[in-house]
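**Q** structure for this input, please:
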Amino acid sequence: MFDIDFAFLNLIRMLLAEFVGTFILIFAATAGPIVNQKYNGAESLIGNAACAGLAVMIIILSTGHISGAHLNPSLTIAFAALRHFPWVQVPAYIAAQVAASILASLTLKGVFHPFMSGGVTVPSVGIGQAFALEFLITFNLMFVVTAVATDTRAVGELAGIAVGATVMLNILVAGPSSGASMNPVRTLGPAVAAGNYKAVWIYLVAPTIGALGGAAIYKLVQLQEHEVEPPRPTRSFHR
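**A** Here you go, the predicted structure:
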């Protein structure tokens, strides 16, 4: 009985950490474009990228050891598909992420009304181009996440910096075209708050496929323990 209660309490803590982390991410990543809209480009594309990238970095550093800091249903599904996360917990994680996204977006709507539309990710290019961009940038993101989160030879202490930098890079590349969502709840929450569901399916499907692809390709190229050469002795220059 004690073990069951402990496991349940641990799961609640993980879900709460995931909720808070996702709330912070959506609030920061969506606030940047909203402020940009309200103050005539004050943030700029670089500012928007920094808002999201820095938010990801600080959340991973602060909650990664509690919940894993997925912050993204696509990443949660990809981790589960590669057996790095239990499928039984996937619905609860996604529910926490969706709820946090909607609450963060409604909070932004209350604070910045009537400028919520600036935070909605909608494509400014064709449907095919937007889909391809969201697939590719999420592939990039999940490739890096899989490396720092699952490979013991990666520098785990730098995971927050690596993932945050990847998010910034992806926004600089795709932000003006697709909005660089990389995350279904980055799109879903603002869409609900603004009542704008234009091409929302792209941001639900493409990131999920991209995350699965990025994780699978990293596992394909990852060296196995028995394939790694033992460290060679350091050559001495002393005679």
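**Q** only C-alpha atoms for contact and neighbour calcs from this point on.
**A** Fine.
**Q** for the protein, which segments count as helices?
**A** Remark: helices assigned in the chain by DSSP state H are 2-38, 44-67, 73-81, 90-112, 127-150, 159-178, 184-194, 200-221.
**Q** list the buried residues in the last one.
**A** Taking 16 or more other CA atoms under 10 Å as the neighbour-count basis, helix 200-221 is seen to contain the buried residues 200, 202-216, 218-219.
**Q** before we move on, back to that, mind putting the helices of the chain into JSON lines with distance to residue 120?
**A** What follows is these, written out as JSON lines (distance: least, CA to CA, whole Å):
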{"stretch": "helix 2-38", "distance to residue 120": "8"}
{"stretch": "helix 44-67", "distance to residue 120": "13"}
{"stretch": "helix 73-81", "distance to residue 120": "18"}
{"stretch": "helix 90-112", "distance to residue 120": "10"}
{"stretch": "helix 127-150", "distance to residue 120": "14"}
{"stretch": "helix 159-178", "distance to residue 120": "10"}
{"stretch": "helix 184-194", "distance to residue 120": "5"}
{"stretch": "helix 200-221", "distance to residue 120": "10"}
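**Q** to compare against the first, here's another:
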Amino acid sequence: MACIAFGRCDDSFSCASIKAYLAEFISTLLFVFAGVGSAIAYDKLTSDAALDPAGLVAIAVCHGFALFVAVSVGATISGGHVNPAVTFGLALGGQITILTGIFYWVAQLLGAIVACFLLKLVTGGLAVPTHTLGSGVGAIEGVVMEIIITFALVYTVYATAVDPKKGSLGTIAPIAIGFIVGANILAAGPFSGGSMNPARSFGPAVVSGNFTDNWVYWVGPLIGGGLAGLVYGNLYMCPSDHAPLSSEF
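**A** Down below sits the predicted model:
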């Protein structure tokens, strides 16, 4: 079984941990700025009220590219989580302590909020779009969709970036993670919005003041990410592979 550890204050407040929190803040800010910015840009460039296929592809590609960069720049400092659901999945899989994970969450949420405030500022006050359920899609369907696509994301993180047996596959981990996010947005965008990331949904909700169905983008991703951490951490990794130290992630 994966060793879930609460952690120690001296470890969670060490110099390396503080640098990791700052890295998560910056990486999440960069990712959300580009991702939400692409949606704002689409709204500005088209008069269509509904997202058309070309817009969906453009936003999916932008999110995939942005996440690839965000994970890459934070990988050697914080592990490049950029997502509370990823952090949660790694905590349940014994790869990061609960205490350090909480500080990761704070950094990620602050990064997303600041990114959205900056977008509102630099775009002259344009509306910041929030994740919403598609027409005819209920809350339960949305939660299930988010569970599935977030499971795919966190499972990919484990397989390509966390598992010590990954070998040379680790060199393309950020690309694989970016690809699965882009693919999931193409598949789930018209239905649940394709969030997979509570911070990505929470930042726009805070800045716009619209929290309609925001709980969907917490419950679904956290369940999906947690399940992926438990499944991969317990089925495919040995106990010796688990080292819940913030200095390593």
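**Q** for residue 119 of structure 1, find the nearest of the helices of structure 1.
**A** In terms of CA to CA, the element of the helices of structure 1 nearest to residue 119 of structure 1 is helix 2-38, at 4.8 Å.
**Q** hmm, residue 188 and residue 106 of structure 1 touching each other?
**A** No: when contacts are counted by CA atoms under 8 Å, residue 106 of structure 1 is not listed as touching residue 188 (11.6 Å).
**Q** comparing these two, which shows the higher neighbour count?
**A** Shown here are residue 106 of structure 1 and residue 188; by other CA atoms under 10 Å, residue 188 has more neighbours (24 against 20).
**Q** show me what the more buried one aligns to in structure 2.
**A** Counting by TM-score structural alignment, residue 188 of structure 1 corresponds to residue 202 in structure 2.
**Q** which residues touch that match?
**A** When contacts are counted by CA atoms under 8 Å, 6 or more residues apart in numbering, residue 202 of structure 2 touches 109, 112-113, 214.
**Q** try 10 Å this time
**A** 109-110, 112-113, 116, 130-131, 208, 210-211, 214-215, 217-218 (CA atoms under 10 Å, 6 or more residues apart in numbering).
**Q** compare the residues you listed and tell me which has the most neighbours.
**A** The most crowded member of these is residue 112, carrying 32 neighbours; neighbours defined as other CA under 10 Å.
**Q** so residue 154 of structure 1 touches residue 148, yeah?
**A** Yes: counting by CA atoms under 10 Å, residue 154 of structure 1 touches residue 148, with 5.4 Å between them.
**Q** what about the residue positioned nearest the centre of structure 2, distance to residue 32 of structure 2?
**A** In structure 2, the centroid-proximal residue (CA atoms, centre = their mean) is residue 83; its distance is 2.9 Å. Plainly put, residue 83 of structure 2 is 10 Å away from residue 32 of structure 2 if you go by CA to CA, to the nearest Å.
**Q** overlap of the contact sets of those two?
**A** When contacts are counted by CA under 10 Å, 6+ apart, residue 83 of structure 2 and residue 32 have 108, 112, 199-200 as shared neighbours.
**Q** counterpart of residue 37 of structure 1 in structure 2?
**A** For residue 37 of structure 1, the aligned position in structure 2 is residue 43, judged by TM-score structural alignment.
**Q** any idea how far that match lies from residue 101 of structure 2?
**A** 35 Å.
**Q** over to residue 234 of structure 2?
**A** From residue 234 of structure 2 to residue 101 of structure 2 the distance is 19 Å (CA to CA).
**Q** residue 82 of structure 2 too?
**A** From residue 82 of structure 2 to residue 101 of structure 2 the distance is 12 Å (CA to CA).
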